[in-house]
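*Asks:* Quick one: sequence and predicted model below, then my questions.
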Amino acid sequence: MRHATPYPENVLPRTYDSQNCSVARALEVVGDRWTLLIIRSAFEGVRRFDDFQDDLGIARNVLTDRLTRLCDEGLLRRVRYQERPDRFEYRLTRKGVELWPAVMTLLLWGDRHYAPDGPPVIIGHRGCDGRLTARLTCDACGASLGPRDVEARPGPGA
């Protein structure tokens, strides 16, 4: 689907305000590489600033910016876990958890097209050790799976 744009064909605008498109609006929030990787790490249980930084190798200023934006957009919430000094962790909100199907679909697509040695991570069903399918079900027992039903394990391409 092609949308009319006032921009030259080889120049992508910084925002998508002129487009009446839900994909464009969603990209305004999660269309940045670091943002999706932060969300992925949050699904894997990462919650604290230093742990995000260690997990991703991201610059502190970039991480601060993305975490602030994700909180402002309501995908993460900042929760104090220590006083003196104040320390916070970042937890997925319901809105953030709703990204799980999109993140898993992107992961499986990447496994099919960009993992020549096999998936680096296997998303397994905790209940029976089956694997996540593109339909977000377990390939062994057929159960519908959500973020609480699965765990990430090293795959052959790790």
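*Replies:* Done, it's in.
*Asks:* C-alpha only now, for contacts and for neighbours.
*Replies:* OK.
*Asks:* need the helices for this structure, in chain order.
*Replies:* Taking DSSP state H to define them, one finds helices in the chain at 22-30, 33-43, 49-56, 60-72, 94-97, 100-114.
*Asks:* From the contact counts, what lies against the last one?
*Replies:* Packed against helix 100-114 by the contact rule (3 or more C-alpha pairs under 8 Å, 6 or more residues apart in numbering; DSSP states H and E) you find helix 33-43.
*Asks:* just the helices of the chain: most buried one?
*Replies:* Comparing the helices of the chain by mean neighbour count (mean count of other C-alpha atoms under 10 Å), helix 33-43 ranks first with a mean of 18.
*Asks:* Taking helix 100-114 as reference, get the angle to that helix.
*Replies:* On the basis of axes from the mean of the first three to the mean of the last three C-alpha atoms, to 10 degrees, helix 33-43 is oriented at 110 degrees to helix 100-114.
*Asks:* ok, residues contacting helix 33-43?
*Replies:* Residues from elsewhere that reach helix 33-43, judged by C-alpha atoms under 8 Å, 6 or more residues apart in numbering: 30, 52, 55-56, 58, 63, 66, 70, 91-92, 96-97, 100, 103, 147.
*Asks:* Quick check, residue 125 in contact with residue 151.
*Replies:* Yes - with contact defined as C-alpha atoms under 8 Å, residue 125 counts as touching residue 151 (6.6 Å).
*Asks:* Use this one as the comparison:
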Amino acid sequence: MKTILAIDLGKRNSVFCRLEASSLKPEYFKARTGPQKFHNIFAELDGSNSIVLFEVGSQAGWLCDMLRAMRIEFKVANVNHAAWKWTNNPNKSDKTDAHRLAMMYHHGFFPEVYVPVKSVRQKRSLIYYRQRIVKRLTLETRDSHQLKLKNPATLS
């Protein structure tokens, strides 16, 4: 049967929930968040008979790149979905988040989001950075122009 490995990513530590689709008995473990440790965990998986699930976030990019390189199927959850709202989830913890990911996938209610390849993410990041610089320069130019209009004699 298919093995579901759901991950609640954290800055330092991540919680894993391994779920066999046949028994639905969860097995939890923690690991330091980092490429080498995750690679070792993913190397133990049967790539053709398992799937990795995790939430979208700042760590999702390198994790997607690693899973694509290892040819392991993965899905990324959209955390803006109603299932992740605090009002629908009063008891939030790393364990319950990882378990919820696995169960939502198993029951077919997984709110998926697409994460593009690294080159596309880098290009989008560069475009966003450039837009922020242009916006900041425009604001500074406008502010200095406003000062000149308010005090024409002192700034000339």
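*Replies:* Great, that's in hand. Note that the structure is predicted; figures quoted are calculated from it, not measured.
*Asks:* Superposed, what's their TM-score?
*Replies:* The TM-score (TM-score structural alignment, normalised by the length of the second structure) is 0.25; 63 aligned residues with a C-alpha RMSD of 4.7 Å.
*Asks:* that older thread, farthest-apart pair in the contacts of helix 33-43 of the first structure, please.
*Replies:* Pairwise distances across those peak at 24.2 Å for 58 and 147 (criterion: C-alpha to C-alpha).
*Asks:* Residue 151 of the first structure and residue 124 touch, don't they?
*Replies:* Yes - with contact defined as C-alpha under 8 Å, residue 151 of the first structure reaches residue 124; the gap is 5.4 Å.
*Asks:* and the two? which has more neighbours close in?
*Replies:* Neighbour totals were compared for residue 151 of the first structure and residue 124, and residue 124 leads with 20 against 17 (other C-alpha atoms under 10 Å).
*Asks:* how far away is the more buried one from residue 27 of the first structure?
*Replies:* Distance, residue 124 of the first structure to residue 27 of the first structure, by C-alpha to C-alpha, to the nearest Å: 28 Å.
*Asks:* same question, residue 121 of the first structure
*Replies:* Applying C-alpha to C-alpha, the value for residue 121 of the first structure to residue 27 of the first structure is 25 Å.
*Asks:* Please apply the same query to residue 111 of the first structure.
*Replies:* From residue 111 of the first structure to residue 27 of the first structure the distance is 22 Å (C-alpha to C-alpha).
*Asks:* ditto for residue 35 of the first structure
*Replies:* Distance of residue 35 of the first structure to residue 27 of the first structure, computed by C-alpha to C-alpha: 10 Å.
*Asks:* Kindly report the same for residue 65 of the first structure.
*Replies:* For residue 65 of the first structure, the distance to residue 27 of the first structure equals 16 Å [C-alpha to C-alpha].
*Asks:* Next: residue 87 of the first structure.
*Replies:* On the measure of C-alpha to C-alpha, residue 87 of the first structure and residue 27 of the first structure end up 30 Å apart.
*Asks:* name the helices or strands packed onto whichever strand or helix holds residue 37 of the second structure?
*Replies:* Using DSSP states H and E, residue 37 of the second structure sits in helix 35-43. With contacts taken as 3+ C-alpha pairs under 8 Å, 6+ apart, helix 35-43 of the second structure sits against helix 60-70.
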